[in-house]
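In: coordinates only, no sequence provided:
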């Protein structure tokens, strides 16, 4: 009986277990401003939001959606922002886009990362554990808090870019150290990382420009330059990605040229061997024929008619092949 009861509780079959389920809501506050962080929002968290905030129904649909494009929606009393940031997925070994939904109101900022975003998690943890830091961060209003969240997530991209740059440098060194065939996969992986990074950053540039335009609603005049800095950082990231795109394409072309040159060197050696062996093969073939040969055992008999027919046929075939190659401009 006890085992059966435990099984029912583990399966969540009893009403009491469902009643005890609580939404995963984290929040800090100071000076009338609240920062609510809801990581991986599910049905319970969305129900809690609908109970405490009167957001537009389409915003709740966007929160439930898995793949939402970066955008910013303006409402009379709040902003709804969707941003994407690159996060390295260790399970598949590549960069993926992590979505961050943000609600910004006059006295609150709500962040809803669809998956853990390290800079956002670190900033919230520091804000919740350090009272002095929390007071300094939240005392400047929701606009400044929004700036810090987005700025930290943007700055998180630069270490990734440095790692990608180091990888490109190693690939360049390996090309000229005789490992050109082995690094074809490395070039493909680096190229895929750059493509994924560009796919994340490109649609977000317009959103950050729109955010710069709408910042005046929740940001005091002396802090306007901060959002200009976010746009500048985003453009720097894009410029670096453009440069990496050109570099990886140049490295791929160089690697193909190195492989081609080595194949040509191999073919040159094989051709030289073939040219050296060809006269020996020709002589051995002629004197290995089962016909009378010039200078054979019987001087009176001489070369047979078959021998001269074979030699004539070989000369005709040689002349025909030379004429065909000349016609095709192969010689």
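Out: Right, received. Where do you want to start? None of these values were measured; they are calculated from a predicted model. Numbering: from 1, shown residues only.

In: rest of the way, CA atoms for contacts and neighbours
Out: Fine.

In: in the stretch 1-150 of the chain, which spans are helices?
Out: Counting by DSSP state H, counting those that start in this stretch, the stretch 1-150 of the chain has helices at residues 2-11, 15-20, 43-52, 57-64, 118-129, 131-138, 142-155.

In: for these, give me CSV that also has distance to residue 168 and mean neighbour count.
Out: What follows is these, written out as CSV (distance: least, CA to CA, whole Å; neighbours: other CA atoms under 10 Å):
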stretch, distance to residue 168, mean neighbour count
helix 2-11, 50, 11
helix 15-20, 52, 10
helix 43-52, 43, 14
helix 57-64, 37, 14
helix 118-129, 25, 16
helix 131-138, 38, 15
helix 142-155, 21, 20
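
In: want to throw those into TSV with distance to residue 91?
Out: Putting the helices of the stretch 1-150 of the chain into TSV (distance: least, CA to CA, whole Å) gives the following:
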stretch	distance to residue 91
helix 2-11	28
helix 15-20	32
helix 43-52	26
helix 57-64	24
helix 118-129	16
helix 131-138	34
helix 142-155	21
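
In: relative to residue 102, which of those is closest?
Out: Distance to residue 102, taken as CA to CA, is lowest for helix 142-155 among the helices of the stretch 1-150 of the chain, at 8.6 Å.

In: ok, second structure coming up, stack it against the first:
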């Protein structure tokens, strides 16, 4: 059986630990006390057995079985059904793990269905059992204590996300290539965190107004108001994180663009420099080619070359090479190639 703890309380004091649900129900009615049953990942048959004993609504039971619900608050007659999304920060992988807990709060019973390690409901039960004056207020005291635990466990998550965002700031201007991916991952975690927190504030408002203003429940009203204030602060921090990450993403895109532009400028300057060098080399190659052309003609050793017997042939050939080379040099110089 997935029952983690099963107890009956009378006037805030634990008086029995029945071995079965039917005995819990009978003992609770006989003593006019309150039953508090804690379930951890129950099967369909196990949860239906609990639902049959305590008259839980089928739709609420279906939601509790399916899981993956958003935080919400529903009323089925005199039974409240609350879904909460606890969270905890995992230091190793530096990510947020989300859980799910369902509460059925009836006139004389409280049933908690937990689907993850968080929240620590054993600590909640121990704290309430150590405060019988609060626990004797009945199932509403259990509801308040669980809400308080879930919201309190958000604080380490806030601190963990804050540290991650501080690291992003350092990586952002350090030129690390993986920073964009890390920003997206953090943004997704913050969005999930916001979805877990978002419905809490209106839910707490409704529950706060639902508690009577009698002296008996005044402490519950005060406690619920404190939980609400804490939830608002956490929600505001999460909103701030999302804004910071959006700005970080814009800044990172700007920095990436600037780096790409700088690389393009460097490539352009390199191309220009290479082009100048090519023009200079081509110019000198053309200048050197001209005398080579003239000497090449005279080096062909044909039998009938009149210039070979001409007295002025050699000086004219040298003059021709100088004039052509000089002319090409002046031409390339004028065009800026040399």
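Out: Ah, there it is. No experiment lies behind these values; they were computed from the predicted model shown.

In: residue 283 of structure 1 matches what in structure 2?
Out: Counting by TM-score structural alignment, residue 283 of structure 1 corresponds to residue 280 in structure 2.

In: any idea which residue is closest to the centre of structure 1?
Out: residue 193 (2.5 Å; CA atoms, centre = their mean).

In: quick one: it from residue 91 of structure 1, how far?
Out: 15 Å (CA to CA, to the nearest Å).

In: next one: residue 157 of structure 1
Out: As defined by CA to CA, residue 157 of structure 1 lies at a distance of 20 Å from residue 91 of structure 1.

In: ditto for residue 290 of structure 1
Out: Applying CA to CA to residue 290 of structure 1 and residue 91 of structure 1 gives a distance of 71 Å.

In: now do residue 139 of structure 1
Out: Counting by CA to CA, the separation of residue 139 of structure 1 from residue 91 of structure 1 is 39 Å.

In: which of the two has more neighbours?
Out: residue 139 (16 against 6; other CA atoms under 10 Å).

In: ok, now which ones touch the more buried one?
Out: 30-31, 33 (CA atoms under 8 Å, 6 or more residues apart in numbering).

In: tell me the counterpart of it in structure 2.
Out: Residue 139 of structure 1 maps onto residue 136 in structure 2, by TM-score structural alignment.

In: who are the neighbours in contact with residue 189 of structure 1?
Out: Taking CA under 8 Å, 6+ apart, one finds nothing in contact with residue 189 of structure 1.

In: what residue in structure 2 is paired with it?
Out: So residue 189 of structure 1 corresponds to residue 185, using TM-score structural alignment.

In: and residue 207 of structure 1, by the same measure?
Out: Aligned partner of residue 207 of structure 1 by TM-score structural alignment: residue 203.

In: follow-up on the earlier one: in what helix or strand does the match of residue 189 of structure 1 lie?
Out: Assigned by DSSP states H and E, residue 185 of structure 2 belongs to helix 179-197.

In: likewise for residue 14 of structure 2?
Out: strand 13-16.

In: the longest helix seen in structure 1 vs structure 2, mean deviation?
Out: With secondary structure taken from DSSP state H, structure 1 has its longest helix at helix 224-287. Mean deviation of helix 224-287 of structure 1 from its aligned counterpart in structure 2 after superposition (mean CA distance after the TM-score superposition for structure 1): 2.2 Å.
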